[in-house]
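Participant: Fold the following for me, if possible:
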Amino acid sequence: MLSGELATVLSLAAAVFVGASTQRISGMGFAMVASPFLVLVLGPHAGITLVNLLGACSSLMIFVQVFRQVQYKKVMLILIPAMIMTLPGAWVAARVDGPWLSIGISLMVILALVSSFLIRNLPAAQGKGLAIGAGAVSGFMSVTAGVSGPAIAGYAVASRWPQREFAVSVQLYFLVLSCTSLLAKGGLPQLPVGQWIGCFAAMVVGILLGNYLAPKIPPKYSRVFVVLIAFAGALGLMIEGITALAGR
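Facilitator: Below is the predicted model:
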């Protein structure tokens, strides 16, 4: 293998490894951690499609280990409105200018995350309405911005969803949304065999590391990590939109 090809494989594997271990420890973050690096190496279309595929595989691998612990009713409450909102999300994404859409969504996410800390002591935070609303916003964002986690993280904070239960339950949610996105795009990226092997090997090792670390990390620290990842995703979207506007 040539040195350039080896460097590409190692770059992809490193991003996937960190994303997979983050996903297993905190319950989310694969796309937000891995996608910037995968897009940088492979380009926007192939990079995002690979993120969708590996995100689905990562969630599936975690889900089959923890499916008995998943709170299915709670997941369905956010998943159904999320899937419904992918339809208007696709309509908006096709008509609204990309940079402005990214900036608007990032502002909404930051506002939602901040508000989640303010309303978590209110009775409404435990109701179905907030769950349905969070799912709807997340599904809308998954199509328009490729990021569905921050809205769900805000709901987890507001509703005081225990971190360990949240981390295993949302794997089903991310699995379904990732598969939906793959079906909508209608194809897989064309990569050399070495890159496929490197990505999937890194994903397995990352999840194994996450399996080892997850029980050792106190839930309160994992929850802080989730919130930080969500804020980072929102800020990344904002920077991406502002950079795109500045480059015109």
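Participant: from here on, contacts and neighbour counts on C-alpha atoms
Facilitator: Will do.
Participant: just how off-centre is whichever helix in the chain runs longest within its chain?
Facilitator: Secondary structure of the chain per DSSP state H: the longest helix is helix 219-246. A distance of 11 Å separates the centroid of the chain from that of helix 219-246, by Cα atoms, centre = their mean, to the nearest Å.
Participant: Which strands and helices lie in contact with it?
Facilitator: Helix 219-246 sits against helix 3-26, helix 30-42, helix 98-119, helix 149-158, helix 163-185, with contacts defined as 3 or more Cα pairs under 8 Å, 6 or more residues apart in numbering; DSSP states H and E.
Participant: right, so the ones you listed: which one is the most enclosed?
Facilitator: helix 149-158 (a mean of 26; mean count of other Cα atoms under 10 Å).
Participant: Could you check the angle the longest helix of the chain makes with helix 30-42?
Facilitator: Per axes from the mean of the first three to the mean of the last three Cα atoms, to 10 degrees, the angle that helix 219-246 makes with helix 30-42 is 40 degrees.
Participant: by how many degrees do helix 219-246 and helix 149-158 diverge?
Facilitator: Using the same axes, to 10 degrees: helix 219-246 against helix 149-158 is 140 degrees.
Participant: In helix 219-246, which residues are buried?
Facilitator: Neighbour-count burial for helix 219-246 flags 219, 222-223, 225-227, 229-241 (criterion: 16 or more other Cα atoms under 10 Å).
Participant: same thing with stretch 194-202?
Facilitator: Across stretch 194-202, burial judged by 16+ other Cα under 10 Å covers 195, 196, 198, 199, 200, 202.
Participant: How about the contacts made by residue 204?
Facilitator: Going by Cα atoms under 8 Å, 6 or more residues apart in numbering, residue 204 touches 17, 20.
Participant: sorry, that was for residue 75
Facilitator: Counted by Cα under 8 Å, 6+ apart, residue 75 has contacts 169, 170, 172, 173.
Participant: Which two among those residues are spaced furthest apart?
Facilitator: Spatially, the most separated pair among the contacts of residue 75 is 169 and 173, at 7.4 Å (Cα to Cα).
Participant: To compare against the first, here's the next sequence to fold:
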Amino acid sequence: MEWSFVVALVALAIGALAQRTVGMGFGLVVTPTMVLAVGPVEAVLVVNVFGIVACAMIIGRVWRDIDWRGLVWLVLPAIALTIPGILLAQASDADALKVAVGVLALVGVVVSAGFAKTERSLDGPPLRMASGALVGALNSSVGLGAPVIGMFAILSKWDHRVFAATMQPFWILLSLSTVVSRQLVAPGGAPPWEWWMWLVAIAPVLVGVLAGERIAARIDQAMARRAVIVFSLLSGIAVLVTGIVGLAS
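Facilitator: This next block holds a predicted model:
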């Protein structure tokens, strides 16, 4: 078994733990590791496929807390912007796009975190549709839409238990859309794994979900919101650094 596959397994476990605990973070943890382990193009397929697996394992445990109406406002525009996001990535300098997105994401998260200290909140269909559309475009173009969904959660002061639950069907539907859209627009991109390696990789995802289940039961709203801010900032930094490294090479 290659070392790169072992590293990938560890990343999948940690990513699944973050996804269950915070409601986001799978892509943030797994994407950079998968880029190194299997390559940037192949990483997109692996992250989306196992993101679906992780969320599918979680969704039954949080079903009662899902905000289905809020989900519709977010996920429909996200799916609608998936193919335009792929086309944007193909038509522009990918690394320059990542730098721009990373800078905007960091500024947005910082401003949102400052807003969160006030008593006000922003929510409603227009903001949800705009957030969903931006997440869909960024997820399919640069591989990370977490900063935007994090900003929305912060601005709307969404109850964390409901947010974490609603993110499971959201990422399932968006990841499915991304996988299908990429195969239509840019076919291929699977890593050179044997069939049994795909099955083995499910195990660490399950371990991460079960570990996250215990942690999720012990964190309060304030801690959860801080975790969302941290994950959103780290996502923005990851995109920014990846873009800078790409431009410098």
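Participant: Need the helices and strands packed on helix 219-246 of structure 1 in a markdown table (columns: distance to residue 143 of structure 1).
Facilitator: Output for those, formatted as a markdown table (distance: least, Cα to Cα, whole Å):
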| stretch | distance to residue 143 of structure 1 |
| --- | --- |
| helix 3-26 | 20 |
| helix 30-42 | 13 |
| helix 98-119 | 11 |
| helix 149-158 | 12 |
| helix 163-185 | 8 |
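Participant: Which one of the ones you listed lies nearest to residue 134 of structure 1?
Facilitator: Counting by Cα to Cα, residue 134 of structure 1 lies closest to helix 149-158 out of those; the figure is 5.7 Å.
Participant: Just to confirm, what residue range of structure 2 does the closest one align onto?
Facilitator: Matched against structure 2 by TM-score structural alignment, helix 149-158 of structure 1 falls on residues 146-155.
Participant: how much space between the aligned partner of residue 112 of structure 2 in structure 1 and residue 81 of structure 1?
Facilitator: Using TM-score structural alignment to pair residues, one finds that residue 112 of structure 2 aligns to residue 116 in structure 1. Remark: distance between residue 116 of structure 1 and residue 81 of structure 1 (Cα to Cα, to the nearest Å) = 19 Å.
Participant: How about residue 21 of structure 1?
Facilitator: For residue 21 of structure 1, the distance to residue 81 of structure 1 - Cα to Cα - is 28 Å.
Participant: What of residue 47 of structure 1?
Facilitator: 27 Å.
Participant: which residue lines up with residue 203 of structure 1 in structure 2?
Facilitator: Per TM-score structural alignment, the equivalent position to residue 203 of structure 1 in structure 2 is residue 205.
Participant: ok, its match touching residue 54?
Facilitator: Yes. Residue 205 of structure 2 is within contact range of residue 54, at 6.0 Å (criterion: Cα atoms under 8 Å).
Participant: got any residues that touch both of the two?
Facilitator: Applying Cα under 8 Å, 6+ apart, one finds that residue 205 of structure 2 and residue 54 are jointly contacted by residue 16.
Participant: hang on, the earlier thing: which bit of structure 2 covers the longest helix of structure 1?
Facilitator: Going by TM-score structural alignment: helix 219-246 of structure 1 matches residues 221-248.
Participant: so how far does that stretch sit from its counterpart in structure 1?
Facilitator: Superposed on structure 1, stretch 221-248 of structure 2 shows a mean distance of 1.2 Å to its aligned residues (mean Cα distance after the TM-score superposition for structure 1).
Participant: Mind telling me what residue 132 of structure 1 corresponds to in structure 2?
Facilitator: Going residue by residue (TM-score structural alignment), residue 132 of structure 1 aligns to residue 129.
Participant: Now do the contacts for its match.
Facilitator: Neighbouring residues of residue 129 of structure 2 by Cα under 8 Å, 6+ apart: 73, 74, 76, 77, 78.
Participant: One more pass at 6 Å, please.
Facilitator: By Cα atoms under 6 Å, 6 or more residues apart in numbering, residue 129 of structure 2 lies in contact with 73, 74, 77.
Participant: What is the equivalent residue in structure 1 for the first one?
Facilitator: Using TM-score structural alignment, the partner of residue 73 of structure 2 in structure 1 is residue 77.
Participant: which SSE is its match in?
Facilitator: In this assignment (DSSP states H and E), residue 77 of structure 1 forms part of helix 72-95.
Participant: where's that helix relative to the chain centroid, distance-wise?
Facilitator: Per Cα atoms, centre = their mean, the centroid offset for helix 72-95 of structure 1 relative to its chain is 14 Å.
Participant: and if you look at stretch 212-219 of structure 2?
Facilitator: Its chain's C-alpha centre and that of stretch 212-219 of structure 2 lie 20 Å apart, by Cα atoms, centre = their mean.
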